[in-house]
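>>> need a structure here:
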Amino acid sequence: MNIDRRQLQQIVKDVADTTIMPLFNNVSRRYKKDGSIVTQADNAMQHALSERLAEICPDIALLGEEMTPAEQQAMLDTGQPLWCLDPIDGTSNFAAGLPFFCVSLALIEQGRVITAVVYDPVRDESFSACLGQGAWLNDAPLLVENVGLTLKRTIAFIDFKRLPEALSTQLVKERPYGSQRNEGSIALELCWLAAGRGHVYLHGGQNIWDYAAADLIVSEAGAYACTLNGEIVFKNTLEQRSSCAAIDKDLYDQWRSYLKVPS
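Below you'll find the predicted structure:
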């Protein structure tokens, strides 16, 4: 399916700037059953963006984070093209007034992500990618370079909360990286990795709406990623997926070796 990447970027930007940002630092929140936060901005963004996307692609349904699991699974089971949206990835940051969150939108077709947009409205940065065509930051090509670092000198984006307990403990005790960050937005951390703002990444259980767009951006920028089982990260399912990623092949090999990820 031929979707104009720049048009899609502009739609996401326009809706985010008019829907999310007026509510930043001025929004009520509630807690879902799993303890995660949802705000009126999440719901407003999902509703507004679904309407705009329907104008350009009326036949493509939208799978959003703010749907029930049964609704989400039913959409995946159709096998039809669909949008996969996280209206605000980093909602707890947004609700707390921390300026690190984004909108993540992926177009899934035949079980693959073919187009991706991750928009950071605070910094007005739009990361995007098209399968087999490359990745961009705003309109500049995004292509990683070999940084020539050892693992011990890297900045590592690591979320400990869904890692196996033994691995979390090992990482804290051994600190195989130079320094560690957990900024609170999966999609934006992965995009920052692709932009060279960090060097390695680790997460024990990402949801499809968290990582679908950013995983394509990472791969199209030339970075590397796999699950802790050595599989490709993206899977057209609600099953949570782990991810270990690195900005270049040498660091990827070092990171996988340290984590004992099978080949």
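>>> When you work out contacts or count neighbours from here on, use the C-alpha atoms and nothing else.
Noted.
>>> For Q206, see how far away the residue nearest to S126 when sequence neighbours are not counted is.
Leaving aside its chain neighbours, S126 sits nearest to Y119 (4.4 Å; criterion: CA to CA, 6 or more residues apart in numbering). From Y119 over to Q206 the distance is 18 Å, taken as CA to CA, to the nearest Å.
>>> just A61 next, same as before
Applying CA to CA, the value for A61 to Q206 is 22 Å.
>>> Which residue of the two possesses the greater neighbour count?
Q206 (19 against 16; other CA atoms under 10 Å).
>>> wait, isn't that one in contact with R241?
Yes - shown here, Q206 and R241 form a contact pair, counting by CA atoms under 8 Å, at 5.0 Å.
>>> Contacts for stretch 140-157 next, please.
For stretch 140-157, the surrounding residues in contact (CA atoms under 8 Å, 6 or more residues apart in numbering) are 134-136, 175-183, 189, 194-196, 198-202, 220-223, 247-251, 254-255.
>>> Please provide the structure for the following sequence as well, for comparison with the first:
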Amino acid sequence: MTSNISINHPFQNDTQWKSLQAGIIELAKKEVLARFEQVIAQEKPDGSLLTEADTEMQKKTQAFLEENWPQYAFLGEESSVDEQEAAMNSDSGCWILDPVDGTSNFAIGIPVYSVSLALMVKGKLVAGLVYDPSRDEIFTARLGQGAELNNKPLIANTAKQALKQCSGIIDFKRLTPELATKLATQCPYSSQRSFGSVCLDWCWIAAGRGQIYLHGAQNIWDYAAGWLILEEAGGYSCDLNNESVVVAKVVKRSAVAATTPDLFAEWQDFLGIH
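Okay, the predicted model is just below:
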């Protein structure tokens, strides 16, 4: 967990923190969950899907945040590139929203998707939440104040002590062919899954629902809140170059993570991260 925290923000106050959570949960139930299995999806230029839930959740969330905490800029996945860049460069800090992470699942009736919101101030993630409407689970974290799942402390841990015993959450599609082939042929873990919601991937590692994680390219709205939740839960992460996943830029980043230091070291060693 991060120590020596010096960045002030409204959500160090429990009342405002609970108000933020309640507002996002209410919006997610109304704008996202209510549209589940009633979806018409469009294809975006990058080939990913866009639904009415994405656009309405982003629009309503932005209005909610601007009404209550107008001092922060807003960066949403569905914002324009210029809007995203302007928000990221704001001196006051910015919200980072993925209105529906796992839209491909959402669009075809698979109940594995989430809403992710983080606050970045001075280049540091200071607050984050990921809400899973299908399970009514909310994962939360504040810098230096630990992580929670449904208001109960969340500690990253596992009884599985060796890499070969672990379940991995692995996104093969975005890995290099060489690394994907190595994983497929050598299979260093017990089993592997890919769920389709990056935000939930991070949270489920923090909750021990998988013990190791690998993803080749995710954007800041995909990882921001989940990264902070795993970090504050006591988990470990880096990118494939052994640098921090988090950068205050709208660029895609690789991600490697694990629940415990020993597993993280063994996972890094297998991946050739030094």
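>>> Any idea what the TM-score is?
Once superposed, chain against chain, the TM-score is 0.97 (TM-score structural alignment, normalised by the length of the first structure); 262 aligned residues with a CA RMSD of 1.0 Å.
>>> Sitting in helices, which of the contacts of stretch 140-157 of the first structure do you find?
The members of the contacts of stretch 140-157 of the first structure that map onto helices under DSSP state H are E189, A194, E220, A221, K249, D250, L251, Q254, W255.
>>> Which residues are in contact with the corresponding residue of the second structure for Q73 of the first structure?
Counting by TM-score structural alignment, Q73 of the first structure lines up with E85 in the second structure. Contact analysis of E85 of the second structure by CA under 8 Å, 6+ apart lists K249, V250.
>>> what about 10 Å?
Shown in contact with E85 of the second structure (CA atoms under 10 Å, 6 or more residues apart in numbering): L75, S79, K249, V250.
>>> swap in E178 of the second structure?
E178 of the second structure makes contact with A184, according to CA under 10 Å, 6+ apart.
>>> which SS class is the counterpart of it in the first structure?
Alignment note: E178 of the second structure maps to A166 in the first structure; criterion TM-score structural alignment. Secondary structure for A166 of the first structure, judged by DSSP: H, G, I helix; E, B strand; the rest coil, is helix.
>>> Which parts of the second structure are strands?
41-43, 49-51, 73-76, 94-101, 114-121, 124-132, 137-142, 147-149, 152-154, 167-170, 191-193, 212-218, 236-238, 253-258 (DSSP state E).
>>> I'd like the ones you listed laid out as CSV, including distance to A28 of the second structure.
Below are the strands of the second structure laid out as CSV (distance: least, CA to CA, whole Å):
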stretch, distance to A28 of the second structure
strand 41-43, 18
strand 49-51, 14
strand 73-76, 15
strand 94-101, 8
strand 114-121, 7
strand 124-132, 8
strand 137-142, 11
strand 147-149, 17
strand 152-154, 21
strand 167-170, 25
strand 191-193, 26
strand 212-218, 22
strand 236-238, 28
strand 253-258, 27
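>>> And the ones you listed: which comes nearest T61 of the second structure?
Proximity to T61 of the second structure (CA to CA) singles out strand 94-101 among the strands of the second structure, at 8.2 Å.
>>> Looking at the strands of the second structure, which is nearest to R35 of the second structure?
strand 49-51 (9.4 Å).
>>> now the closest one: which residue numbers in the first structure?
Going by TM-score structural alignment: strand 49-51 of the second structure matches residues 37-39.
>>> cool, and stretch 253-270 of the second structure?
The aligned range for stretch 253-270 of the second structure is 241-258, by TM-score structural alignment.
>>> quick revisit: the match of E178 of the second structure and A135 of the first structure, how far apart?
For A166 of the first structure relative to A135 of the first structure (CA to CA), the value is 35 Å.
>>> Report the mean deviation for the longest helix along the first structure after fitting onto the second structure.
When the first structure is parsed with DSSP H, its longest helix is helix 40-56. With mean CA distance after the TM-score superposition for the first structure, helix 40-56 of the first structure departs from the second structure by a mean of 0.9 Å once superposed.
>>> helices or strands next to that helix in the packing?
In this structure, helix 40-56 of the first structure makes packing contacts with helix 5-19, strand 29-31, strand 61-64, strand 82-89, helix 91-96, strand 102-109, judged by 3 or more CA pairs under 10 Å, 6 or more residues apart in numbering; DSSP states H and E.
>>> Once aligned, what mean separation remains between the shortest one and the second structure?
To tie it back to what came earlier, the one meant is strand 29-31 of the first structure. Once the two are superposed, strand 29-31 of the first structure sits an average of 0.5 Å from its aligned residues in the second structure (mean CA distance after the TM-score superposition for the first structure).
>>> now swap in the third one and tell me
Between strand 61-64 of the first structure and the corresponding residues of the second structure, superposition yields a mean separation of 0.9 Å, by mean CA distance after the TM-score superposition for the first structure.
>>> Can you spell out the matching residue range in the second structure for that strand?
Mapped onto the second structure using TM-score structural alignment, strand 61-64 of the first structure spans residues 73-76.
>>> try the fourth one
In the comparison with the second structure, strand 82-89 of the first structure aligns to the range 94-101 (TM-score structural alignment).
>>> any idea which residue sits dead centre in the first structure?
What sits nearest the mean C-alpha location of the first structure, by CA atoms, centre = their mean, is A187, with 2.2 Å.
>>> Under the alignment, what does it map to in the second structure?
Checking TM-score structural alignment: A187 of the first structure goes with C199.
>>> Was I right to think that match contacts G102?
Yes - contact criterion CA atoms under 10 Å: C199 of the second structure and G102 qualify, at 8.5 Å.
>>> between the two, what contacts are shared?
Y113, S114, V115, D222.
>>> Without its sequence neighbours, what residue ends up closest to the second one?
Spelled out, it's S114 of the second structure. Leaving aside its chain neighbours, S114 of the second structure sits nearest to D132 (4.6 Å; criterion: CA to CA, 6+ apart).
>>> same question, the first one
Closest residue to Y113 of the second structure in three dimensions, ignoring its sequence neighbours and counting by CA to CA, 6+ apart: G102, at 4.5 Å.
>>> List the contacts of the one you found.
Per CA under 10 Å, 6+ apart, neighbours of G102 of the second structure: 48-49, 110-115, 195-200, 222.
>>> how close does it get to V32 of the second structure?
Noted for G102 of the second structure: a distance of 12 Å to V32 of the second structure, by CA to CA.
>>> Quickly list what's touching both of these two.
Listed as contacting both G102 of the second structure and V32 by CA under 10 Å, 6+ apart are Y113, S114, V115.
>>> need those in a markdown table with distance to D171 of the second structure and neighbour count, can you?
Listed next are the shared contacts of G102 and V32 of the second structure as a markdown table, based on distance: CA to CA, whole Å; neighbours: other CA atoms under 10 Å:
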| residue | distance to D171 of the second structure | neighbour count |
| --- | --- | --- |
| Y113 | 15 | 29 |
| S114 | 17 | 27 |
| V115 | 20 | 29 |
